[in-house]
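S.K.: What follows is a predicted protein model with its sequence.
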Amino acid sequence: MNRGIPPGFWEVMNDEPVTGSILQSLTEDLDNGKVIYRSWASPINISVKTNNNNYCWKSSAFVTRKLKELYELNGKNSVWLLLGESLKPILDFEGPVLMRSGGFA
């Protein structure tokens, strides 16, 4: 797996068999953060843009997937341990949620 910018470029150019994505907490040291989720996919070698679009869409589900898993395992309070208590008043909303269709959840 290649690292850095541009993402997915060398996997396509070198016709490599896999493109990787990582969800990682950031620290001051570049590679010292905790790896939260890791995934691999076969590159789409039609173009760098197509490959990038494919794994960006796949990677976009990582955060919600891991937060849901954390919530299901440990309850709501464990999410605040991960995100930090400072976000709790913003995200801990119990009222109705307006959906795009115009209905309420």
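M.R.: Sure, I can see it.
S.K.: Could you use CA atoms for every contact and neighbour count after this?
M.R.: Noted.
S.K.: pretty sure Ser21 belongs to a strand, no?
M.R.: Yes: under DSSP: H, G, I helix; E, B strand; the rest coil, Ser21 sits within a strand.
S.K.: this is the other structure I want to compare:
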Amino acid sequence: MAYLTHVQTRHGELPEEKEWEWVVHAFGEQGPRLAERLAATVRAWDRHIRAEDNDRHADPVLTLHPAGTPDELLPAGDVLDKEHSRLVFRWPGRTGHLPAPARHTGTIAATAGDS
């Protein structure tokens, strides 16, 4: 399992004085491989999508849908099926595959307990 989060690296009174950094955490035997794959995806998104949209500084969006929601009713994105829900991760500006090394592998079946 790997996930992306952010931490504040510079504090300040005003928003422009603050800085945040994306961080990948990973667990398990495949953790290092998954962490690198997720980090590569974020780097590719930052270079090829976010850099082209400096005005909006759009960040990834996560939506939660009930388990059993048909694929055609889900927004476009990477789907993680859980026991009681379907998570859809969307990257702004991404309508297809990002340039290598990141690639979309379709729906991921969850093996861990539902959160």
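M.R.: Cool, got the structure. All values derive from a computational prediction rather than experimental measurement.
S.K.: And the TM-score between these chains?
M.R.: After superposition, the two chains reach a TM-score (TM-score structural alignment, normalised by the length of structure 1) of 0.29; 50 aligned residues with a CA RMSD of 4.3 Å.
S.K.: for structure 1, what spans make up the helices?
M.R.: Secondary structure of structure 1 (DSSP state H): helices at 9-13, 48-59, 62-74, 76-83, 88-91.
S.K.: And for Trp80 of structure 1, nearest residue in space, chain neighbours not counted?
M.R.: Lys88 (6.4 Å; CA to CA, 6 or more residues apart in numbering).
S.K.: what's the most buried one of the helices of structure 1?
M.R.: helix 9-13 (a mean of 18; mean count of other CA atoms under 10 Å).
S.K.: For that helix, name the packing helices and strands.
M.R.: If you count contacts as 3 or more CA pairs under 8 Å, 6 or more residues apart in numbering; DSSP states H and E, helix 9-13 of structure 1 packs onto helix 48-59.
S.K.: Please identify the buried residues of the host helix or strand of Glu36 of structure 2?
M.R.: Here Glu36 of structure 2 sits within helix 31-48, counting by DSSP states H and E. Within helix 31-48 of structure 2, the residues that qualify as buried are Leu34, Ala35, Glu36, Arg37, Leu38, Ala39, Ala40, Thr41, Val42, Ala44, Trp45, counting by 16 or more other CA atoms under 10 Å.
S.K.: Tell me who's in contact with the fifth one.
M.R.: Read it as Leu38 of structure 2. Contact analysis of Leu38 of structure 2 by CA atoms under 8 Å, 6 or more residues apart in numbering lists Ala2, Tyr3, Leu4, Val24, Ala102.
S.K.: what's the distance between it and Thr5 of structure 2?
M.R.: 11 Å (CA to CA, to the nearest Å).
S.K.: so which of the helices of structure 1 comes closest to Gly20 of structure 1?
M.R.: Gly20 of structure 1 lies closest to helix 48-59 among the helices of structure 1, at 8.1 Å (CA to CA).
S.K.: Past the strand or helix carrying Tyr3 of structure 2, which element shows up next along the chain?
M.R.: In this assignment (DSSP H and E), Tyr3 of structure 2 forms part of strand 2-10. As assigned by DSSP H and E, the chain's next helix or strand after strand 2-10 of structure 2 is strand 19-26.
S.K.: report the angle between the axes of that next one and strand 2-10?
M.R.: Here strand 19-26 of structure 2 runs at an angle of 150 degrees relative to strand 2-10 (axes from the mean of the first three to the mean of the last three CA atoms, to 10 degrees).
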